[in-house]
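**Student:** need a structure here:
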Amino acid sequence: MVDVRVWGKERGLVEPYPLIGHLVDTGVVAGALWDGFLAESQQAAIAGELGVRPEEARSMVSFWAGLHDVGKIQPGFQFQRDALRHGSCAALLADGAFAGRVVGDSGATVLGHQVAGARVLPELLAELGYPEGRRRPAGWLVVRVAQLLGGHHGRYPGLPDARNVFNALKDFPELGAGGWEVQRREHVAALREVLGHPEGGPTGAGLSVQAAVVVAGLVVVADWLASQDDFVVRQQAADAADGGLGTMEALRAHAGRAAAEAPGLLRGAELARAQFAVRGFRERFPEIRQPHPLQDSVDAELTQAGVFGGGPGVLLVTAPPGEGKTEVALAAAAAMGQAAGCPGVAFLLPTRATADQLYGRVAAFGRANLLGDAALTLLHGAADLNERYSPDRQSEPELEPRTLTEDDTRTSGASVSAGGWLRTRGRGLLAPLSVGTVDQALLAVLPLRHNALRQLGLAGKTVVVDEAHAYDAFTHALLLRLLVWLGAMRVPVVLLSATLTGRTATGMVEAYLTGAGRKPGSYELPAPSYPGWVYADGATAAVTVPSGPIGTNRPSSLRIDLLPVTHTYDPAAGNGRLAALLRELTPVAEAGGCVAVICTTVGEAQQTFNALREHFRPRFGPDYQGWDDRVADPGEPDGPDGGAGAGLREPRLRLLHARFPGRRRNAITREAEKWFGRVEKKGVRRPEPPRGTILVATQVIEQSLDMDFDLIVSDLAPMALLLQRAGRVWRHQGTAPYRPAWSRGPRLAVLVPVDDKGGLNVPKSWGDVYAPALLRRTLESLEDRAGKPVEVPADVQELVDGVYDEAFASKTPELLLKEDIDRLSDTMAREGLAHLVAIPKPGDVISLQQLTSSDADEDIIATRLGADTVQTLPVFEDAEHRRWLDEDHSVPLPEAGDAPGGRFSRALVRELLGYVVPLGHGEWRQDCTAANQPPAGWQDEARLAGIVLLPHTTGPKGPAGPALGKRRLTLHHELGLVTERLS
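**Tutor:** Predicted coordinates:
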């Protein structure tokens, strides 16, 4: 029988908790997770690989989870200094049966218990009848199970020496012989008796890597839930009332209590499966009175036709902006997930802004279509700044889950709020529904600690990747690796893009099919139609395409005008950038309208905004700022006389880019969404949007934000991005009655930087934002059209593909060749880096240790995947050297947290992050000193410890930031963070 003096937990407890109690708890909770959380597709895959029935696979996984801490049965762990004060451990010290101590302050040498468990488990499992295997130990089931259990603290241990797989004591005598060996076997036997286990063990070929990581993630979650202090204390009290855990009857009673509480533990953590109602597209979105042809096509030819019923697969959707791809993805994800046994949804986007914008749409879809509550998490580094993603839900009392039926109306309102457990770092992807930046999923294919949690979170979902064209070569290569893993894990995938080259599109589908085990050459992928879709079945590689051309509700002829400009803001220069802008924007000042000016860099956006403001100021008076702090009502009249430009006094001028403090940027974005969003929604016409508005912005508005302008003026960019931006001009049909007379159709004006001879001259200030080769190819492609309109959608795919054509006929072939070599070299370098840092494909993994072998910081990796930035915090000093978060000196900089012991409450962290400004790495960073360090009291708060302070002084001319490197960094309320080159 087990010796209950062998303890498993003692921190924060009055008496140590017997190890057997914790092992039983963890196994029972793992079984509950199998029943109520693990995707059915994963259950089937695990059972199939083990060669047992699903209920037998459940018993095995529960048993394995119970074994996770068996490595604690060793002298080094049991005789740790903190535990010696307990009488039970003192008794162990005196028990001759537990020989094996070595000299030391604590009485024993400590071997990490997760490593110890991985070393002793192969022998213990083999004694239960598990096959030993004939290949190298890496492929043995006993070794794989031992490795995955050894990874329950986030890192998988290495493989054992092949000569001593079943004799761990030979390599690690500190494990303890004698009574220690006896108790390891007794604990295993007791667990098997209490938790159940099929006789003879598994009969299958083994456990694949993709199944092993899912089990590993499940064990981690079970361990966390079973280790919660309040649960352990309740179990201890009940055990004491029953006379302890010294008999099998007591252990069974203990397991029964754990089983009764386990569903509540899952509810408290909001771990459950999503369940969507079975509906057609029009029933899911009744507010869409006239679905787009693309939406009807996917619904009729895939969903209603039962094509998704064959199992998991990948759906690629290509269409211009405004064709309803988001709704297609949500409806398809619900149907694909139900058919494939992956009922959750993970919606991934390129930026925080696009994730924030989509969060509300996914929440609305969930509330209307879920059969029961399901938590929705928002996943990116500043999620807490999103006011709609409020953390207040954490304080709500635990409620019984509410189940809806098919007969409930759409307004039944299933809850999608997420509580505190899922909001904790690293857990968000475990929620049934998730919206976040793509890096949150890409971390699953990097060798980082606890990547099994991300892999588990993805395994139960349909994964949607929006704006699939928007990633650089490094991120795209990691995305391909992720698609291989998703294919191997039988996870359905939806890929969305407005401007994706045909080769890139088919490459992503091929990556998924490769992971699913389909060999190249066994299927044929056609080039995607535009608009259109391609669906590939993961099990058979059967490819389904539309039965015919897909039309559009909003065909358009896009006029693209090329405006050659020199890069100067001198209004007297007739071919200068500012002069060209003023010619385009004068109609706004005269007759109203909404125009977006999209700049390549933040600095140029700030410079453009300033130049326009200075130009309009003499015309409208010295007090004209082009800005105010009001978040105006969308229907507010635009002038003293009201109306769409009637009696217009001045154009509103707005600036939006990524270098504003988070709280300020969110307010500007919300204002822009109100002003330039849909005029009609759910059949009720909103007041008309304000006319006479100029929004100066960077690329932040080109993806996923649903905005509509009468004209877009853009810097030259690669073809795909120009067409993406053009999707924001004349976007909404409901806006037509309010357009100014001067806007006679969709038009994109492109500012082409040229030299004195009229040749392309990419400004140095653009850096490496865009490859010069792509800019040249884009420019020459548009010049070749000789002013011919771009028919949308008919011409889009040809234009996008043409820019990358190897046979591109350039007017400057020698120059283009050099630029192409530079572009391809950069692409190869980025792809090579991605391949170097990514985990192997599942079929190439030898040891699970390869999956968590990096010591890289997760935040740094996530930052690299997004933008290489530093989190800065401008602070303002007064005459007494007190520091404030605002220029008005009304919000003091806290030197410590507001919670007991100087800790930071979630609310205070959220408030502080709202003042943070991201800034790209540069030479300025090398000149930072102690003055740029955050307060010492911030060091224990992970989200604040790495912030760089930017101390500002305030003088007669306003604030002045620090001089770092060759630049002064100053935060202006209306401009954001300005980096001014020092003379």
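**Student:** Could you use CA atoms for every contact and neighbour count after this?
**Tutor:** Will do.
**Student:** all strands for the stretch 1-150 of the chain, in order.
**Tutor:** 7-9, 17-18 (DSSP state E, counting those that start in this stretch).
**Student:** Relative to Ser497, which of these is closest?
**Tutor:** Put simply, out of those the one that sits nearest Ser497 is strand 7-9, at 50.5 Å, with distance taken as Cα to Cα.
**Student:** Return the distance of that closest one from the chain's centre.
**Tutor:** Using Cα atoms, centre = their mean, to the nearest Å, the distance from the centre of strand 7-9 to the centre of the chain it belongs to is 36 Å.
**Student:** Then stretch 823-830?
**Tutor:** The gap between the average C-alpha position of stretch 823-830 and the chain average comes to 25 Å, counting by Cα atoms, centre = their mean.
**Student:** Here is a second sequence; please produce its structure as well for comparison:
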Amino acid sequence: MVRETPELPLDQTVFWGKTGRGSRTYTPSDWHPLAAHMVDTLHVADQLWEHYLSSALKRSFLPHTDGGELGREAFRWLASLHDLGKAAPGFQYLSQLHFQQVRRFLPCSASPRHMRHELMSAQLVRTFLSELRWPDESIDWVADIVGGHHGVFPKPAFRTATKNIASLGDAAWRAQQRELFLFATRASGVDLSELAKHVPGIGAQMALSGAVILADWLASNDDMFGYQSGWPQGYQAASEKTAAGFRSFMELGEVWHPAPPENTEELYATRFGIAAPRGTQLLADEVARAAERPGLMVVEAPTGEGKTEAALAAAEILAARFGFNGLFFALPTQATTNQIFDRVVDGWIHSQTPKPTIGLAHGKAQRHARYEKLLEGIGEDTDEALTASQWMRGAKRALLSPIVIGTIDQLLFAGVSAKHVMLRHTGLANKVVVIDEVHAYDAYMSEILHRVLHWLGWHGVPVVLLSATLPRTQRDALLRAYTGAHKVAVSGAGYPQITWAPALDISERERFGDPSDPFEAESHPSLPLQAQATTSSRGGELAIEFHPEPADTPEAVTALVDEMVGDASPSSGTGTVLILRNTVARAQATFAALKERFPGEVTLAHARFTTADRRRMDADLTRRFGPPDRDGESGAATENPHRPTRHIVVATQVAEQSLDVDFDVAISDLAPIDLLLQRAGRCHRHARPRPRPAGMETPRLIVTGYTDSEGHDHELPTEGSLPLLPTGDARPYLHHLLLRTLARLAEHRQRKGQLNVPDDVPSLIEAVYGDHPLGPASWQEAMGTAAEAADQHVRELAGKAGSVLIARPDLDEFGLSEVQHLGGDHNVDEDEEKVAQMLPVRHGATSIEVILLRRVDKHTAETVSLPQEGAPRRRVPLNRMPSDTEKHAILDQSIRLPLWQVDTAKLSSPPGWKRAPWCSRLQVLLLDTSTGEARKGSRRSTYRTETGWTDIT
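**Tutor:** Sure thing, here's the model as predicted:
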């Protein structure tokens, strides 16, 4: 309950805080007093503290007070002060109509100098706290939070700016501003003499800054707090009652209340229906329960080992132990994110009581049917109590839902110097963070990820990293990023294994962090960490074969597939084959060759399909090649009735990670060793009720996608036969890693024959990612050149990432004003689907997202995707605003295309759509009416439902 304060004098209630200009509900003459808005924001902050912010975040705010009542009062105080600068002539004159009533009480020139009101708020706070003789360090963090409530912190130079700025008015104005400052202080109940002794950690400052912004947004909304046009009697009580409804306005059902069963077997049975947890799952549970404080858990285990369930169980244990009330699960692609979202909705979340509000965060989230229904309040039979929030799905709000399943981009946004980055930190500071496929990101994304991990370590947020194949150097870099340690020393080895690193406190960071003297780096102490090994349920042999092929001729792979599943093959025309190509063009060429030999039995999957076709494609892959079904009564595995007897899937990296699909044999282009092992994980992923076809009883990975320079086909790479690669260096993989992978696999094959998974996995990865020479002597000069090119490429990407990062917190003289180097140059609007184009978390503008339609006539176009098999393409208007049904059809035609194939001068938004807000940002590419083609110079491209976007030059 907020303390009641005396009513304000009339001359302090005439300042306006909001006007009806631009409002849908109020007229320009309507207004809301600044004092009322300060009270509104204070009350909303009080509700957020009570019902939204986690106990872990609240404790971190003022750790020496346990984040108790002083922390709560300080948060209310910060929230109420955020708009203090509006009580200045430099702001009040912006509404001439309302400025007249102010001037009757306070003298002022007709056109006072304007200054952004958040900066005036910071300046006034500095002035009044200085009068109270607060220490400079204590003044700085308060002024930075107040001055950053529009998404950009004041620059460091602003701290020493001249105090008496004309925008703030003269002594008479200062007296009124001081009274408002004291009013907010009394209303919040904060003891300023006690608060002056405390400076929150930099992580807590970031998170609380975002929480102040959230409180302001809620209090500023006309639909929540109506305009008073004055200060009515008893307004504070009315405001407090309105603020209590914030959850309804945010569409926040429940935060997460983690309550894991104390027994491990009961936890896995209750949450996932797993009667006998695997070794990795048992170890993750043990490590989480033994943790004495939040930290980083690195889980390395083979594909199919149940890492997803292990992560969710560990996250729940850590959240309950340390007071977190949310979860963010990050994945590499939209397709894998959608799949995990469905798995979470179908299983884990239904055993939670009460069910927390859930969000799906990526650029196409609203095109996911189940999430869209939740946003509309339409639950499935088992989803009555499950909610999703439309209000919390915007670009800056995507991490605010208690449970969020999203792409890795959403996490990386927290490391980029952009407006409102602090709001993303608020969302993360309440949560346990899980990152899947953590090995899968290039040097550019990894540099941003390391910065985010460093901040999560300062927040004290528990993090779980998952990987089937993680090089030691990469693992150690992740551990150093989170802990802030200069060096780590990990003892213990094995596979599967789990490494735990606690979040360090300031004294530990001073001991193990970067040495002040660079010459002391070698002797600087390493942070000692322990890796614990466990057993795997996935042990077995993996046959690795080599099959070089002539350049750009897929006939060799066609013949190979015919040998395996053709009518005359040992399998007698049965079996499922997954062929993974490194580029879309190679996948399309292979598909074209195979469909002639196996008509109706070949499917193509890659990233250049429309949203509608990708959704259909992903669902079809999971339906036909997913895990066996389970008998409802006995729980015994039964064969998937949709699984075909014979089928070939040709795919790019879209089928490489996180998709729970299972094939009898896999053929893959040469890729780095960790990704090859990931691809092999799509082969024999599940124990099937029926025997595998003849000749496919053992998992088998055939490596192709390179040309032997001496024309060999089935032989291992030998002295003098340097392989030739069909793609340019680093497109999509560094030749350095490809050559080392091939050399190491050939060496293993010669010495041991088959691979043992998981036993051989660590040594293979360490060899390829190490610096020990590999391959025949005649390869060494070329491999040395490739290594130099790789080092240069990595340095360039890391350097480019460094230019967009928020600052790394420093132990000395670091504050919020130093966080945003770029001062908000990346100004992102509220549209979640546009944010990925605005924030540079992936390197290079190599693609563009468009709406792909085929023109019918001047006023009409049609979709390029079929609504359903056998149905005609849907017509959509170009000369009027589309209906809701037409809108969904249009958005389903979204596709990401290579920039070099698109004539951007021909992109536009149809004139008839201009008044529709949802399509104001859309770029439409219209295929030709007669040919169905798009042209860029002499290059011609088209779209086919079977093959996607196709270059037909």
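**Student:** Can you pull the TM-score for these?
**Tutor:** Once superposed, the chains reach a TM-score of 0.87 (TM-score structural alignment, normalised by the length of structure 2), with 874 aligned residues with a Cα RMSD of 2.7 Å.
**Student:** Can I get the strands of the stretch 1-150 of structure 1 in a markdown table including distance to Glu590 of structure 1 and mean neighbour count?
**Tutor:** Converted to a markdown table, those look like this (distance: least, Cα to Cα, whole Å; neighbours: other Cα atoms under 10 Å):
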| stretch | distance to Glu590 of structure 1 | mean neighbour count |
| --- | --- | --- |
| strand 7-9 | 75 | 21 |
| strand 17-18 | 78 | 21 |
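**Student:** C-terminal to the one helix or strand Ser507 of structure 2 maps to, what's the next element?
**Tutor:** Ser507 of structure 2 belongs to helix 506-512 when assigned by DSSP states H and E. Once helix 506-512 of structure 2 ends, the next helix or strand along the chain (criterion: DSSP H and E) is strand 527-533.
**Student:** Give me the distance between the helix holding Ser507 of structure 2 and the centre of its chain.
**Tutor:** Here the centre of helix 506-512 of structure 2 is set off from its chain's centre by 29 Å, with Cα atoms, centre = their mean.
**Student:** Quick check: buried residues in it?
**Tutor:** In terms of neighbour count (16 or more other Cα atoms under 10 Å), helix 506-512 of structure 2 has its buried residues at 509, 511-512.
**Student:** on that earlier part again, wait, which of the strands of the stretch 1-150 of structure 1 is closest to Gly937 of structure 1?
**Tutor:** With respect to Gly937 of structure 1, and counting by Cα to Cα, the nearest of the strands of the stretch 1-150 of structure 1 is strand 7-9 at 30.6 Å.
**Student:** which residues in structure 2 does the closest one align to?
**Tutor:** Residues 16-18 of structure 2 are where strand 7-9 of structure 1 aligns, with TM-score structural alignment as the criterion.
**Student:** That stretch vs structure 1, mean deviation?
**Tutor:** Average distance, stretch 16-18 of structure 2 versus aligned residues of structure 1 after superposition (mean Cα distance after the TM-score superposition for structure 1): 0.7 Å.
**Student:** Same check on stretch 172-187 of structure 2?
**Tutor:** Here stretch 172-187 of structure 2, set against structure 1 after superposition, deviates by a mean of 1.7 Å using mean Cα distance after the TM-score superposition for structure 1.
**Student:** That stretch maps to which residues in structure 1?
**Tutor:** When structure 1 is aligned by TM-score structural alignment, the counterpart of stretch 172-187 of structure 2 is residues 179-194.
**Student:** tell me which residues of that stretch are tucked away?
**Tutor:** In stretch 179-194 of structure 1, the ones that count as buried by 16+ other Cα under 10 Å are 179-188, 190-192, 194.
**Student:** now stretch 671-681 of structure 1
**Tutor:** Result for stretch 671-681 of structure 1 [16+ other Cα under 10 Å]: buried residues 671-679.
**Student:** And for stretch 546-555 of structure 2?
**Tutor:** Judged by neighbour count (16+ other Cα under 10 Å), stretch 546-555 of structure 2 contains these buried residues: 546-550, 554.
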